[in-house]
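Peer 1: just to be clear, the model below is a prediction. Sequence and coordinates:
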Amino acid sequence: MAGIGFTLRKMTGRGDLWGIVQAYSYSALLSSGPWLFTILALVGITFLTRYLVTWDDLLIFRTIITYNFSFSLVFCGPIVMVGTRLLADQIHEDRLDRAPSLLFSMMMAYIALVSLPLIYLYGYAAALTASQRAAAIAGGYLIGLIWTVVVFVSALKNYTYVSAVFFIGMFIAFVSCSMLLASYGATGLIWGFNAGLAFILFGLLAWIFVEYPALPREPFILFRQGGTYWVLGISGLSYNMAIWVDKWVMWARDSNVDVVAGILRTAPYYDSAMFLSYLFTIPVFAVFFVNIETAFFEKYNRFYKSFQKHVTYMTIESYQRDIINFTMLSLRNLTVLTGLLAILIVLSAAFILETMNIPFKEIGVFRFGALGACLHVLAMFTMVFLSYFDFRKPVMILNVIFLLANFTFTWLCADYFALHGMGYFLAAALTFVLAMGCLVYNLKRLAYGAFITNNPSI
């Protein structure tokens, strides 16, 4: 994302409001495009169609989209993390002729991993019609494949095209659902949503193949080279599982769950409040990627390039102090920004829920979710800084701790309605505190880490 940030930062430096709006909008879209599209489209379609279809049809549609989103994130986690690192290596080595091979390999890996669970759940276990089974399986493939494609889209510079593809896809989803719901109910809603996803997937693929015209000659490149970065794979898997594990626990433990198609369990009041709380963290993502990560990368690059120039140890120490000071100052500013955002959300929670037509009983979950989401993004940004210095194992351990803590705390709070959402909040707080401690410790040993612990020649 730092490479994108340099281009986006030029927009903010033009001195006009439109440039600032463009930069932050593109940053939000590129950092969370599929997730943002799914949440906005799901909320919009639900709002527009709630009086046009039965509650049962709407519940089937929302449940299948929620499950597909969960499947796609968890199974894409290791693939995207390892694939992103391999793509970065290719860019560094100026071997972008291998990018199509990597993309093809990542897409095939996702299809191979997710096929059995998708087909078993929708094709056998769930009580759905044949058309609903096919639509649900297709949706599971489409959302995950978009996640893999976005890795490559983020390295391109045509942000206008990318934005247009996402917004046109969302518009197609709205129109298709509106046209099909009257005659086909839940089935029409799922296929209509898939139409928007398909447009996004193939629209992005079209531009990628324009930018990277080489043929995919190494279809197994992810499996051949990805083993080196197995720690990143575990990090990606545990991180994405941690995002969803509190929902899984609530689906299993909550007495007020909805059971769809005989087997698909969801807790709508919990899920809706948590998804909405995530949505409010997008501005923080935009600020981080446009301003902070870009400036950080400049200092990071200067520090490591100084080794090649054989500078003195005093110079290296001064560059290290610059990195430490900038990182701590940036995290302090982000903490203040997210803290103010969390306070604003908590105080205006009643108004937000009323505006979104969400039952008031969800206010506790929403408030805990907002506080947890703010701490969650801070922990994630801290791990981004650690990842720059290739501290893969500490990041993996932090993600595993986040997963175990979210599961444990949510399980302990599940029987107490007033505490729903607190498990996620406590897990995010614990992860942020540990991540900060890990970052401070490793930043003080940065030069030692660069020359000794992270030196591949030793």
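Peer 2: The structure has been received and is ready for your questions. Numbers count the residues shown, from 1 in each chain.
Peer 1: only C-alpha atoms for contact and neighbour calcs from this point on.
Peer 2: Fine.
Peer 1: how many neighbouring residues does G13 have?
Peer 2: 12 (other C-alpha atoms under 10 Å).
Peer 1: ok, now which ones touch it?
Peer 2: For G13, the contact set (C-alpha atoms under 8 Å, 6 or more residues apart in numbering) comprises G19, I20.
Peer 1: also the one 10 residues further on?
Peer 2: Going by C-alpha under 8 Å, 6+ apart, A23 touches L8, R9, M11, T12, V290.
Peer 1: what helix or strand is it on?
Peer 2: Using DSSP states H and E, A23 falls within helix 17-49.
Peer 1: tell me which residues of that helix are tucked away?
Peer 2: Judged by neighbour count using 16 or more other C-alpha atoms under 10 Å, the buried positions of helix 17-49 are 19-20, 22-39, 41-42, 45-46, 49.
Peer 1: and the contacts of A23, which are buried?
Peer 2: Buried members of those, counted by 16+ other C-alpha under 10 Å: L8, R9, M11, T12, V290.
Peer 1: farthest pair within those?
Peer 2: Distance extremes for those: the farthest pair is M11 and V290 at 9.8 Å, using C-alpha to C-alpha.
Peer 1: in strands, which of the contacts of A23 appear?
Peer 2: Within these, no residue falls in strands by DSSP state E.
Peer 1: make a markdown table out of those residues and add distance to P78.
Peer 2: A markdown table is the format used below for those (distance: C-alpha to C-alpha, whole Å):
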| residue | distance to P78 |
| --- | --- |
| L8 | 28 |
| R9 | 30 |
| M11 | 33 |
| T12 | 34 |
| V290 | 26 |
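Peer 1: out of those, which is nearest to L232?
Peer 2: V290 (24.4 Å).
Peer 1: take the one below as the second:
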Amino acid sequence: MAGIGFELRRMLRKDSYLAEMSAYLYAAMVSSGPWLMSVLCLAVLGLYSYSGFSRHDQDIFRTTIVYVYAFTLIYVGYIQLVVTRYLADRFYLNDSKVTLTAFWTSAFLVLLAGGVIGGGAIWFFELALTYKIIAVELFLIVAMIWLAMIFLSAVKDFHSIVQAFAIGTAVSVGGAFFFYPFMGLDGYLLGYTVGQALIFFWLLARLLAEFPPAKVWDPKMLTYFIKYWELALIGFFFNLAIWVDKILFWFAPDSRMVVPYLRTHDMYEGPIFFAYLTIVPSLAIFLVKIETRFYEHYHDYFAKIIAKKELASIIEEKKGMITMLKESLREILIVQGSLTLVCLLLAPDFIAVAGLSPLQKPLFQIALVGALMQVMLSVAVIILFYFDLRKEVLAVTLVFFLSNSGLTWLSIQLGFTFYGFGYCYSCLISLMFAYYLVSKSVENLEYITFSSQPLA
């Protein structure tokens, strides 16, 4: 995403409040578009539903959307980082013509396995056959949106991404209202699916316009799953770690079965999802300012190594990179910490506006702290990725997954008073471990850099 970050940073040079606001809005959409738009859709459809649209139907629809986004993110995770690495390597060799070939190959893998997984999973839910078919189609479409986002970041076309999500979201809302009188709940989901399909085909059209026609199969890309097996595991388990606490709560004793076997947890889900929304500004700031500044130092550091500059010059560049990292982390902590503090103080008012129960206020507050640590964890992981420390990232990922699983299970056993603490302490443990690895890696960067090179 650093390439898009540089494009957005050019908007800041216009030195106007409108340009700065536009840059950060674009960054928010690029970094969190599918998630933000799905939340907006659910909010609008929940507020302005038909009078005949029962609470039970609303629960089925909302839970379906949550399941689709959760499991597509987990499912596509195994391919996202591998494809990103493959594209980065090919672009470094000025071989951008493989982009469409890689996309078609990836799409085949995602659709083939996704159709089997999605169809097999939803078959057990006691829902109408038409609804199941539409839900599987939505699952595949959203999975393809996640995949297309990787390739759109390669062309640095943030305008297309924003336009696609804005118009597609509007069509999802309008389509749900349009089809409901004719098809009931099936039509509601169909309308939403039509809007998501528009998003995907819009992104696909942009890809087809950017890159020349190519072959539909790329065997070289498949070798990357063996060569970079850590990336496949990281992508899968990191996304699973983010969702595992929600999944465990769906099977908690006080969870609710909407229909067999579609489950939800009313007390846990709402506060957690609203707390997640608070990290969007930090993600936007990271994309526009921090990652681009870090990349410049990172590029200069390795440029000096490649140019065989003297060691003192290389170490001096490393010191600049470390200074910049400390300043950047401090900036994120200030921005996210301030926002978290404001939300903590205004939690009672926010709970009332969001329509949550006053009983959920402590859970929302602990989730806010957890979200703060999760965004810091994500930054640490990205830094480790820049230094190609895949095994270290995999270790952090497994710590996050195992701790979130174990501590969430423990919080469920302890009761409602402890809800959210499992997720929060998991983020804390993972964050401490990640920053230990970052500190250790940066300190020994020269050794890691030179010792990792192949022998002449």
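Peer 2: Nice, I can see it. Everything numeric here is computed off the predicted structure, so don't read it as measured data.
Peer 1: what's the TM-score here?
Peer 2: TM-score of the superposed chains, computed with TM-score structural alignment, normalised by the length of structure 2, equals 0.96; 455 aligned residues with a C-alpha RMSD of 1.5 Å.
Peer 1: aligned partner of V287 of structure 1 in structure 2?
Peer 2: Matched across to structure 2, V287 of structure 1 falls on I285, judged by TM-score structural alignment.
Peer 1: wasn't its match part of a strand?
Peer 2: No. Counting by DSSP: H, G, I helix; E, B strand; the rest coil, I285 of structure 2 is not part of a strand but helix.
Peer 1: if we ignore the residues flanking it in sequence, what's nearest it?
Peer 2: Y24 (7.0 Å; C-alpha to C-alpha, 6 or more residues apart in numbering).
Peer 1: surely that neighbour is in contact with S282?
Peer 2: No. Using C-alpha atoms under 8 Å, Y24 of structure 2 is not in contact with S282; the gap is 10.0 Å.
Peer 1: overlap between the contacts of A23 of structure 1 and structure 2?
Peer 2: Counting by both residues aligned by TM-score structural alignment, their matches' C-alpha atoms under 8 Å, the contacts of A23 of structure 1 that remain in contact in structure 2 are L8, R9, M11, T12, V290.
Peer 1: check contacts around the second one.
Peer 2: If I follow you right, that is R9 of structure 1. A23, V290, N291.
Peer 1: would TSV of these with distance to L121 of structure 1 be doable?
Peer 2: Converted to TSV, the contacts of R9 of structure 1 look like this (distance: C-alpha to C-alpha, whole Å):
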residue	distance to L121 of structure 1
A23	41
V290	40
N291	43
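Peer 1: for F326 of structure 1, state which of the residues you listed is nearest.
Peer 2: Of all those, the one with the least separation from F326 of structure 1 (C-alpha to C-alpha) is N291, at 12.0 Å.
Peer 1: identify the residue nearest the alignment partner in structure 1 of S378 of structure 2 in space, chain neighbours excluded?
Peer 2: Using TM-score structural alignment, the equivalent of S378 of structure 2 in structure 1 is M380. Once flanking residues are discounted, M380 of structure 1 sits nearest to F432: 8.0 Å by C-alpha to C-alpha, 6+ apart.
Peer 1: ok, now A127 of structure 1?
Peer 2: A261 (4.5 Å).
Peer 1: do I221 of structure 1 as well
Peer 2: Excluding the flanking residues, the one nearest I221 of structure 1 by C-alpha to C-alpha, 6+ apart is L102, at 6.0 Å.
Peer 1: okay, now the one you found: neighbour count?
Peer 2: For L102 of structure 1, the count of nearby residues is 27 (other C-alpha under 10 Å).
Peer 1: the helix or strand harbouring it maps to which residues in structure 2?
Peer 2: Using DSSP H and E, L102 of structure 1 sits in helix 99-120. On the basis of TM-score structural alignment, helix 99-120 of structure 1 is assigned to residues 99-120 in structure 2.
Peer 1: for the matching stretch, buried residues please.
Peer 2: 99-107, 110-111, 114, 118-119.
Peer 1: could I get the residues you listed as JSON lines with distance to Y268 of structure 2?
Peer 2: Below are these laid out as JSON lines (distance: C-alpha to C-alpha, whole Å):
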{"residue": "T99", "distance to Y268 of structure 2": "41"}
{"residue": "L100", "distance to Y268 of structure 2": "41"}
{"residue": "T101", "distance to Y268 of structure 2": "42"}
{"residue": "A102", "distance to Y268 of structure 2": "39"}
{"residue": "F103", "distance to Y268 of structure 2": "37"}
{"residue": "W104", "distance to Y268 of structure 2": "39"}
{"residue": "T105", "distance to Y268 of structure 2": "39"}
{"residue": "S106", "distance to Y268 of structure 2": "35"}
{"residue": "A107", "distance to Y268 of structure 2": "34"}
{"residue": "V110", "distance to Y268 of structure 2": "31"}
{"residue": "L111", "distance to Y268 of structure 2": "32"}
{"residue": "G114", "distance to Y268 of structure 2": "28"}
{"residue": "G118", "distance to Y268 of structure 2": "25"}
{"residue": "G119", "distance to Y268 of structure 2": "28"}
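Peer 1: which of the residues you listed sit farthest apart?
Peer 2: Farthest-apart pair in the buried residues of stretch 99-120 of structure 2 is T99 and G119; separation 29.2 Å (C-alpha to C-alpha).
Peer 1: hmm, back to that, once aligned to structure 2, how far is the following helix or strand past the helix holding L102 of structure 1 on average?
Peer 2: Using DSSP H and E, the helix or strand that follows helix 99-120 of structure 1 towards the C-terminus is helix 130-153. The superposed helix 130-153 of structure 1 is, by mean C-alpha distance after the TM-score superposition for structure 1, a mean 0.7 Å from where its aligned residues fall in structure 2.
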